[in-house]
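Q: next come a sequence and a model predicted from it.
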Amino acid sequence: MRECVALASSRFQPAERISLRMTAELENLVARVRACRICVENPAGKPLPHEPRPVLRPSSTARILIASQAPGTKVHLSGMPFTDASGDRLRSWLGVTSDEFYDIEKFAIVPMGFCFPGQDAKGGDLPPRRECAAAWRAPLMASMPRIDLVLTIGIYAQSWHMGAARRPSLTETVMDWRSIWENSIGPKVLPLPHPSWRNTGWLKKNPWFEMDLLPFLRSEIRYRLG
């Protein structure tokens, strides 16, 4: 099986330390995810246009889960989530350093699709592969019992984690963040737009996001980091 770059990169944390943050059950589950080839051998639609390279960082000890969409081209190459401009913006939103963000004891990062899905005719990233969440998300969530804050980035994560609480559009969902927070059952949930540069226009049209939601988000993050 291909070595788990996203979990064992010494640039961020020694592999032996990371293993301490995963139970044997979770380690076994992640190994199965690493070996998964559903999107190539039994795809829901067109097969993945390249070899699978799952990128995820689950944790048995982290309290914060970043439920993102899917790796982009740079993350596909690096094998580490959010090693791009979107990651820089996301860390700014959270008010954390790179060291804090990549501390697997503090943050779990589990996207809806584990592999880069490819691009459409206009050069935009395709949606996350449906096979990943259907096969793996429920058991992964069950193996991360300490999660008490889920940051749902984009409509795919919001649909899975929020169900009927998600509004018809992403803007409506994020605007309703206070109600979603107050009515969360189990882990608290905060909906976020994707931190991509493509959403810069959205941020300018919705200044309340940076004025109201982000200070609250940073406070909750800092509370959990101690």
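A: Arrived safely. Residues are numbered from 1 along each chain as shown.

Q: contacts, neighbours, all on C-alpha from now
A: Will do.

Q: got the contact list for the closest residue to T97 other than its chain neighbours?
A: Leaving aside its sequence neighbours, T97 sits nearest to R91 (Cα to Cα, 6 or more residues apart in numbering; 6.7 Å). Applying Cα atoms under 8 Å, 6 or more residues apart in numbering to R91 gives the contacts 97-98, 101.

Q: ok, structure two:
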Amino acid sequence: MPEPLAELLREIRGCTLCADHLPCGPRPVLQAGPSARLRVIGQAPGRKVHTTGVPWDDPSGDCLRAWLGLTPTQFYDPDTVAVMSMGFCYPGKARSGDKPPRSECASHWHGALNDRLLDVRLTVLVGQYAQAHYLRGRRKPTLTETVKAAKDYLPLGYLPLPHPSPRNQPWLAKNLWFEEDVLPIVQTAIRSLAL
């Protein structure tokens, strides 16, 4: 019989699997409750989130919550919204932005965590790493094409989104269809969950 979610969350928050590779040390950041209906899977915490320990507690999070049509109170309620990442810890800086998420988290923790989130009805996949892992062969050749086909993934319980980082402003400016066509689909799907 699987261990209760609270015990698993304690284990994840105490994880040191890849400590030797993390420039700021391990600090797994996530939230989940057994009755969560929405699951948001991102890339990895940024430096600010590493400091606060609060998922999406940065300008990217402000943008994501606006896209989803959720208030901070709604978003940060673990009984309705589970928030996890492909990598639970800040991976450090790269030449352009942050490093990719470490692979240890998804392979070691995601299966056990997802097995305990039995009420999830919709999973938002933020960015290419989450989409590659969860959509696998159903993903389109590019992130742009995958996001553009968001409606096609709804019957599977997924909604792919680009990363809401301020660094993605050029992508958003180039792809105006995202706000016009995709965000209404996203917000309608979120409202249907009655969070």
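A: Nice, thanks for sending it over. Predicted model only: the values in this text are computed from it and were never measured.

Q: so after superposing, what's the score?
A: The TM-score (TM-score structural alignment, normalised by the length of the second structure) is 0.95; 194 aligned residues with a Cα RMSD of 1.5 Å.

Q: ok so, going back, counterpart of the residue nearest to T97 of the first structure over in the second structure?
A: The alignment partner of R91 of the first structure in the second structure, by TM-score structural alignment, is R65.

Q: how close does whichever helix or strand that match is part of sit to the first structure?
A: According to DSSP states H and E, R65 of the second structure maps onto helix 59-68. If you overlay the two and look at helix 59-68 of the second structure, the average distance to its match in the first structure is 0.6 Å (mean Cα distance after the TM-score superposition for the first structure).

Q: which residues sit against the following helix or strand past that helix?
A: Toward the C-terminus, helix 59-68 of the second structure is succeeded by helix 72-75 as the next helix or strand (DSSP H and E). Contacts to helix 72-75 of the second structure, defined as Cα under 8 Å, 6+ apart, come from residues 65, 80-81, 195.

Q: now with 10 Å, please.
A: Helix 72-75 of the second structure has contacts (Cα atoms under 10 Å, 6 or more residues apart in numbering) with 38, 40, 55-57, 61-62, 64-66, 68-69, 80-83, 195.

Q: report how many residues lie close to R89 of the first structure.
A: Neighbour count of R89 of the first structure, defined by other Cα atoms under 10 Å: 16.

Q: is it true that it touches S196?
A: Yes: with contact defined as Cα atoms under 10 Å, R89 of the first structure counts as touching S196 (7.8 Å).

Q: the strands in the second structure, which residues?
A: 38-42, 81-85, 122-126, 158-161 (DSSP state E).

Q: quick one: closest of those to H21 of the second structure.
A: Closest of the strands of the second structure to H21 of the second structure is strand 81-85, at 17.1 Å (criterion: Cα to Cα).

Q: now for the closest one, which elements pack on it?
A: For strand 81-85 of the second structure, the contact count by 3 or more Cα pairs under 10 Å, 6 or more residues apart in numbering; DSSP states H and E identifies strand 38-42, helix 72-75, strand 122-126 as packing neighbours.

Q: give me that answer again for 8 Å
A: strand 38-42 (3 or more Cα pairs under 8 Å, 6 or more residues apart in numbering; DSSP states H and E).

Q: quick revisit: list the buried ones in the helix holding R65 of the second structure?
A: For helix 59-68 of the second structure, burial by neighbour count (16 or more other Cα atoms under 10 Å) applies to 60-65, 67-68.

Q: first-to-last residue distance for stretch 184-196 of the first structure?
A: 26 Å (Cα to Cα, to the nearest Å).

Q: and for stretch 165-174 of the second structure?
A: 15 Å.

Q: so it matches what in the first structure?
A: Using TM-score structural alignment, stretch 165-174 of the second structure pairs with 196-205 in the first structure.
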